[in-house]
Each structure stands twice: as C-alpha cells, then as structure tokens.
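> Got a predicted structure here, sequence first:
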Amino acid sequence: MIRKALNEQSLKALCDVLADTNRGLTKTELSRLLNQCKITIVDDGKSSNGFTYTLGLNKRDWLYNCFANEVNSYQSLDKIYIFIEKALNPINYTSEEKRDKYNFILEGINKALLLVGLAVTKEGRLIEAVQAKTLDEVDRRLNNLRRLLYNRAIHHEVKKYCINDYLRKDYYDAVFEAAKGLAERVREITGLTTDGSALFQKAFAKNDPYIFFNSLKTESEINEFIGLKELLESIFHLVRNPVAHTPKINWKIDETKALDILTLISFAHKYLDECHRVPRS
C-alpha cells in the first residue's frame, strides 16, 4: 500500500506529462483510462450551438480537474495511483512508434514523483522511493542511472533483478538481488536446484559437468571453464553471503561500489550467455 501522498503541485506536474500536447496521451486514451479506473470524467467546457464554438479546457487542465474532483469527492488518491500504473503499463507501448512516448512519460512522471518519494518502475508498478530534495538529484538519479548502466553495458539479467532497488537508491538490495540472479541463471541452464557453492561445484564439475561453453579439451579451455566457476563462487563469497548474513544497517555501499559489483555480475552473465546444458542420459 502506498502511504505517501501527492499534493496539488504534484498532481499538476503529473497531468502536464500525461496530457502533454505532443508526446503525452491523447484525449481518447486519457478518457479510456479514467473510465477503467472509475474516475468521474468532468466537463471540459467545450460547447457548440451551431453558431458559436467554445474550445474549453486543454487536456492538461481537464485531466487535473478530473483528478482534483476525485480527491475532493473521496479524500483518496487510490484511483489516481491505479491510473498512473495503468498509464505506464508496458503492454500499451509494444509497437516501436510508441516507445518514444513511453520513455517520455515514464521519465517525466518519475521526475515529479521522486520529489514526493514515489517512483514508477519499468514494469509499470508504483513504489515508494527515497525522496529527492532537489531537481539536480532527480536528474542524477534518473538520467545518470540510465547513462551509467548504458556506458557499462550492464547485462539485461542484472537490470531485471536490480533496477527497481537502484531507482530507490537501495544499493544493498540491488546487489543482493543481482547476485542471487546468477544462481537462478545457472539453475535455469542446468536444471539443478541447489544454491551457492554447492550449485556451482556440481554445475561445473570438471569430470561430470552439467553446463558447458567449450570442449574442455585444451588446458586453456579447462582453465577458462574453472575460471567461470570460481568467478561465480567469488561473487557469492564477496557479495551474496556477506549481505545475507549482515544486518542491512551495517552493510554500507555507495553508488560507485554498487556499479562496480553490478558490472562484475554482468560480466559473469555474459559468459553464461554462451553456456548450455550438458545432455544427460
């Protein structure tokens, strides 16, 4: 349940993005979402009697009035939070021509939400986040995150497990979830069900492996095979095990260290991309 509230300024900022003239949702799309969320659609003031025509409110002000009426009528933001999640459900933007609109709305919405301690994930889920105090911090957390992950070519499996925590600036959970993702990846490839060192030792057993990415015929191939196993084990010893057994308040990590760890985990995933399950009789 979301406990943090939106104020009048936040609602206005959200409407400015959602109903942006060129890159936001159309009036038809907004009306459909309002109906789905059971938010009353208020009159936009548009009228025509055959002789005169009144333009009425623009999309942004009309949407704000719909939201304000909902809050004033029911003293609740629940339906507006549902509206935000529905508006940013990725299923609505699967075509290539809609990707720019999605990216614009997601970033714009998060710029407004981070200032009140909320954020929308790439899955379209509204979450509570560490509240940003300044616009510079908002830009750093949104734009810098995307740029840093892009520059480091972070593997998509790492992003899948940690991006939500990273957005919240919860680096502890970000690296923990990403490290656990390595074990899950090995289980998916091998069909094994164990965890940690026991999993890696069995998966990469030199004489009876469950996983392979080379022929294990030359000394170099054997060394590379063993090296990947030891890399996976090292990540668990350095990251996963300490985090699992250390109280969160005592395990300090900053953004730079988090990115270094995520880069290492990403490197391991890129090796796992080349791995296959050994056929077993």
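Structure received.
> For the rest of this, base every contact and every neighbour count on C-alpha atoms.
Will do.
> could you pull out the strands for the stretch 1-150 of the chain?
47-48, 53-54, 118-120, 126-128 (DSSP state E, counting those that start in this stretch).
> which strands and helices sit next to the first one?
The contact analysis (3 or more Cα pairs under 8 Å, 6 or more residues apart in numbering; DSSP states H and E) places strand 47-48 against strand 53-54.
> Who are the packing partners of the strand it packs on?
On a contact count with 3+ Cα pairs under 8 Å, 6+ apart, strand 53-54 meets strand 47-48.
> Might you calculate how far the strand it packs on sits from the centre of the chain?
44 Å (Cα atoms, centre = their mean, to the nearest Å).
> A119 is in contact with I127, correct?
Yes. With contacts counted by Cα atoms under 8 Å, I127 reaches A119, the gap being 5.5 Å.
> higher neighbour count, those two?
Neighbours per residue (other Cα atoms under 10 Å) separate I127 from A119, with A119 holding more: 26 against 19.
> Give me the distance between V17 and L11.
For V17, the distance to L11 equals 10 Å [Cα to Cα, to the nearest Å].
> And for F225?
Separation of F225 from L11 (Cα to Cα) stands at 55 Å.
> okay, the two: which has more neighbours?
Between F225 and L11, F225 has the larger neighbour count (other Cα under 10 Å), namely 21 against 18.
> Just say helix, strand or coil for the more buried one.
Three-state secondary structure (criterion: DSSP: H, G, I helix; E, B strand; the rest coil) places F225 in helix.
> another structure for you, compare them:
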Amino acid sequence: MTKSFDDITLRNLSDIISDMLTHRQITEAFSSAGISESPQGTNKTDRVFYALKERQEQDRCGNNVLAFVLRLLNPKRYNSEEAFENNRARINEKLAYEGIEIDKSGLPKLVDKAKTISEAKGRSLKIKEKVHGIGVHADILPYCEAEWLKDNYFHAILEITKSVAEKLRQKSGYNSDGADLVDDCFALGKEKKPMLAFNTLQTPSEESEHKGFGNFCKGFFSMYRNPKAHNPKIFEDTQLTQMTEVLVVATIIHNKLDNTYRTGYK
C-alpha cells in the first residue's frame, strides 16, 4: 500500500501532468483509470489536483494516485524515447521526496527519500545519462552537472565544449584553445608528424581519418561554443534537445580522444 501523498506532492505532480495532457486527454485518462472528476477547478492543473486529492481521501492511501501516474508513464504511450525520458525525469524529481522512483520500463521502486532540491534533481539527472542510445562520457558530466541541474542549458553547452578543450590540453600539453588547439594537436605538417594520433598514419585512408577528426573537432567548437560565447543568452531559446545534441557529439569526441596517444614527434 502506498501512503497518501501530501498536497505539495499532489500539486507538483498535477503541474507536470497538466503540461503533458490536453483537457480532452485528462478526461480520457481519468475515465480509463476509474477516477471521478471533481467539481472544483477549471484549469488543467486544478482538475488533476482535486480529482487525485478526492480519490486519495476516498481510498485513504495513494495507491490510485500512483497507478494513475504509472499509466501516463507507460512506455507504450510514447513514440519518442526522448519525450518519455523527459516526462519520467520530471515526475521522478518530485517523487524522489516520497522515496519512489519510476524506472525506464515504467515500473515503480522504493529508493531513499531525497531531502534537498539538488539531491532530487540529481536523481533525475541520472535518468538522462543515456541519450539516443549513446552513454554520455563520464568526463563530460563534471563540467556541466551544476548547470544541467538548474536547467541552465545555455551555459551547460558552453561547459560541455570546455570539457573537450581541456582534454585536448591534457593529452597534448598545449595551452591554446579552439581551432588553434586542434591544429596544435592534429596538424600533420609537411613531415606528417602530429602531436597526437589515434592510428598509424601509414595509409591514405588513415591520414584522411586523422584529418577528418581534426576538422570534426573544429566544427564542434564553431557550431556549439563560439555562437554561445558571442550571442547574448536573452536572444537564444536553448532547449534540452539542443544540449542533448551537444552531449552526443562531445561523447563521440571524448571516446576518440580516449584512444589518442602522443606520437613523440613534438
């Protein structure tokens, strides 16, 4: 038996659910779950809140409230993994205070109760560590975690790009930045002796791969760091989906850099 949720948790869940569903979908969801609507409330949040509150008072437990939430987080309802994970993270952030977490299959499990905002958000962050089937590289998270927890995706993107630059510096020993740093690390020169390499550079194909990765890194800085550095935040609408894209690209670069070595030429 699930203990009753307090009004704060019910209100928080109602806010999220009202953002997930239209008025018509709320009506259909209540009907499907066998939950009667309350005469109180006309906006979506109040409709959800009072219906769940009255059902919980009737049951004297939170079983049907949790069951209703689980219906909405049934993976079968979603065509997009990203949409599912976004809703699951938001709901889990609020359920963390109740010691409940919904897993990726849409099932609940008991966890230690969160006591702080950062702890609750940190729990939901772990849910987002896999995007588009690619595990986010462990070296990236320390750079962007603080901004990510605050939903500050604009500055999180900047910090993600810094993780790549810093890894290049650590690998090479250079202190330059951006395109100059990439050239310092990977430029072949006339003698074809770069500072860093990840293959033997013995064939045209390997040289092409080497040059392509250098250009890929330059493009990464040009696309994601430079615009963020020069454009005022107020003029941008940087969303989680954009940060997810940067995470995927940065992970590809970090994975390649893990297998990069100093050639000893410089």
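Here it is on my side, so go on. Computed from a predicted structure; not experimentally measured.
> burial measure for I157 of structure 2, as a count.
When neighbours are counted by other Cα under 10 Å, I157 of structure 2 comes out with 26.
> do the same with the one 3 residues further on
Applying other Cα under 10 Å, we find 25 other residues in the vicinity of I160 of structure 2.
> what residue of structure 1 matches up with it?
Counting by TM-score structural alignment, I160 of structure 2 lines up with A178 in structure 1.
> isn't that match right up against I163?
No. Under the criterion of Cα under 8 Å, A178 of structure 1 makes no contact with I163, lying 9.3 Å away.
> Please enumerate the helices of structure 2.
Taking DSSP state H as the criterion, structure 2 carries its helices at 7-20, 23-33, 44-59, 63-72, 81-95, 117-127, 141-149, 153-172, 178-186, 204-220, 226-230, 240-258.
> Put together JSON lines for the ones you listed, with distance to V111 of structure 2 on each row.
Shown next, in JSON lines, are these (distance: least, Cα to Cα, whole Å):
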{"stretch": "helix 7-20", "distance to V111 of structure 2": "16"}
{"stretch": "helix 23-33", "distance to V111 of structure 2": "26"}
{"stretch": "helix 44-59", "distance to V111 of structure 2": "22"}
{"stretch": "helix 63-72", "distance to V111 of structure 2": "15"}
{"stretch": "helix 81-95", "distance to V111 of structure 2": "10"}
{"stretch": "helix 117-127", "distance to V111 of structure 2": "10"}
{"stretch": "helix 141-149", "distance to V111 of structure 2": "20"}
{"stretch": "helix 153-172", "distance to V111 of structure 2": "28"}
{"stretch": "helix 178-186", "distance to V111 of structure 2": "43"}
{"stretch": "helix 204-220", "distance to V111 of structure 2": "39"}
{"stretch": "helix 226-230", "distance to V111 of structure 2": "38"}
{"stretch": "helix 240-258", "distance to V111 of structure 2": "26"}
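> looking at these, which is closest to I134 of structure 2?
I134 of structure 2 sits nearest to helix 240-258 of all the helices of structure 2, at 6.8 Å, using Cα to Cα.
> Contacts for that closest one next, please.
131-132, 134-137, 139-140, 151, 153-154, 156-157, 160-161, 164, 167-168, 198, 217, 220, 224 (Cα atoms under 8 Å, 6 or more residues apart in numbering).
> In PyMOL, select just the buried ones from these.
To isolate the buried members of the contacts of helix 240-258 of structure 2 in PyMOL, using 16 or more other Cα atoms under 10 Å:
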select buried, resi 131+136+137+139+140+153+154+156+157+160+161+164+167+168+198+217+220+224
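> nearest spatial neighbour of the counterpart of C162 of structure 1 in structure 2, skipping sequence neighbours?
Under the alignment defined by TM-score structural alignment, C162 of structure 1 is paired with C144 of structure 2. Of all residues not flanking C144 of structure 2 in the chain, A156 sits nearest, at 4.9 Å (Cα to Cα, 6 or more residues apart in numbering).
> quick one: contacts for the one you found?
By Cα under 8 Å, 6+ apart, the neighbours of A156 of structure 2 are Y143, C144, E145, E147, W148, M243.
> can you do 10 Å?
For A156 of structure 2, the contacting residues are 141, 143-150, 162, 240, 243, 246-247, by Cα atoms under 10 Å, 6 or more residues apart in numbering.
> Any quick ChimeraX command for the buried ones out of those?
Per 16+ other Cα under 10 Å, the buried members of those correspond to this ChimeraX selection:
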select :141,143,144,145,146,147,148,149,162,240,243,246,247
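> For R123 of structure 2, state which of the contacts of A156 of structure 2 is nearest.
Of the contacts of A156 of structure 2, the one sitting nearest to R123 of structure 2 (Cα to Cα) turns out to be L149, at 9.8 Å.
> wait, what's in contact with the closest one?
I117, S118, E119, A120, K121, G122, R123, S124, L125, A156.
> what's the answer for E207 of structure 2, then?
Neighbour list for E207 of structure 2: L188, K192, A197, N199, T200, L201, F213 [criterion: Cα under 10 Å, 6+ apart].
> Please tell me how far it sits from A197 of structure 2.
10 Å.
> what sits in contact with each of these two?
Common neighbours of E207 of structure 2 and A197, counting by Cα under 10 Å, 6+ apart, are L188, F213.
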